[in-house]
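Chemist: Return atomic coordinates for the entry below.
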Amino acid sequence: MTTSLQQVGLAVKRLQWRHHREMNRRLTPLGLSLVQWDTLRHLDANPGASLHQLAELTFQTDQSMGELAKRMVDRGLIERVDGAGRKVQHQLTPTGYELRRAGGEVADSVLADTLGHLSAGERDTLHELLVKATADS
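Modeler: Predicted coordinates:
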């Protein structure tokens, strides 16, 4: 019997949902939500990113990213810096960097609970297939 597209899609969604729930649970002691940690992670990888760029990277709307960034600035996790012209850029504070690092350890532990059961070859194949499925046609 061939696995249907819907079965595959549902399996991907269930794994994603499991990861999100567990990451939020394990990030709570750090005072972070998954979306906050994800913002820190993307800002670390893309220093000086605009709010619009961060919104795209974290699957947020520009408006929700603006509200989230304001709260993160107020908490001392990120700071606004002047960019070219009137552009406002963002960067991690030392506290934000430390929480990004600690959150990365949490993410690794959550992913190890699921994807860690796959062999290195299976993980490589899964990654290749997911990249292929998300590539623009």
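Chemist: Please make it C-alpha for all contacts and neighbour counts, starting now.
Modeler: Will do.
Chemist: Run through the residues that contact Gln63.
Modeler: If you count contacts by Cα atoms under 8 Å, 6 or more residues apart in numbering, Gln63 has none.
Chemist: how close does it get to Lys13?
Modeler: From Gln63 across to Lys13, the span is 25 Å (Cα to Cα, to the nearest Å).
Chemist: all helices for this protein, in order.
Modeler: For the chain, the helices defined by DSSP state H cover 5-27, 34-45, 51-57, 62-74, 94-114, 120-134.
Chemist: so the last one versus helix 5-27, what angle?
Modeler: On the basis of axes from the mean of the first three to the mean of the last three Cα atoms, to 10 degrees, helix 120-134 is oriented at 110 degrees to helix 5-27.
Chemist: Next, the structure of the following sequence, for comparison with the previous one:
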Amino acid sequence: MKNSGVPLPQGIEIGALSRIIRHHFADRIEQVIHPLGLTLGQWTVLRELKRTPGASASELARAAVHTPQAVSRLVRSLQEKGLVERSPARGRVVDNHLTAEGHRVVDETFVQIEARLAPALEKFGKAHTEELRRLSHLLIQALEDPA
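Modeler: Model (predicted):
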């Protein structure tokens, strides 16, 4: 998916653009997390647990865009690594929390990932970055609207 300096066609559809952007973002994230023995799926779960402590597997699945079964496997693997702890909550629902080591790993990887993205975002400029964020939120809202 590397562009290798070839200009992208002007009429490329938004779906293709989003896949290309996702690929480049994922590549930067993987450069940071793979040396720590983490997959992108595991890191995504850690990131979501940082944002929503105590989230259940189904809540994490919605946020991480995975199936609840896949998230349950990811959470168990993170528990085995000592990054997540689980506790009974509401009936059969289990709450998931980052351990102190899990918090450390997420905080450390956020800093490293931001550092890897910074050169590209600096070229993009602060105003364009904020506009991209604003437009992305609008697009997400529009896509989530059932109408």
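Chemist: just the helices of the first structure: most buried one?
Modeler: Compared across the helices of the first structure, helix 34-45 shows the largest average neighbour count, a mean of 20 (mean count of other Cα atoms under 10 Å).
Chemist: still on that earlier bit, tabulate the helices of the first structure in JSON lines, adding columns for distance to Gly83 of the first structure.
Modeler: Shown next, in JSON lines, are those (distance: least, Cα to Cα, whole Å):
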{"stretch": "helix 5-27", "distance to Gly83 of the first structure": "31"}
{"stretch": "helix 34-45", "distance to Gly83 of the first structure": "15"}
{"stretch": "helix 51-57", "distance to Gly83 of the first structure": "12"}
{"stretch": "helix 62-74", "distance to Gly83 of the first structure": "16"}
{"stretch": "helix 94-114", "distance to Gly83 of the first structure": "20"}
{"stretch": "helix 120-134", "distance to Gly83 of the first structure": "33"}
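Chemist: For Ala84 of the first structure, find the nearest of those.
Modeler: helix 51-57 (14.5 Å; Cα to Cα).
Chemist: what lines up against Arg90 of the second structure once you look at the first structure?
Modeler: In the first structure, Arg90 of the second structure lines up with Ala84, judged by TM-score structural alignment.
Chemist: show me what contacts its match?
Modeler: Going by Cα under 8 Å, 6+ apart, Ala84 of the first structure touches no other residue.
Chemist: any idea how far Ser50 of the first structure is from it?
Modeler: In terms of Cα to Cα, Ala84 of the first structure sits 11 Å off from Ser50 of the first structure.
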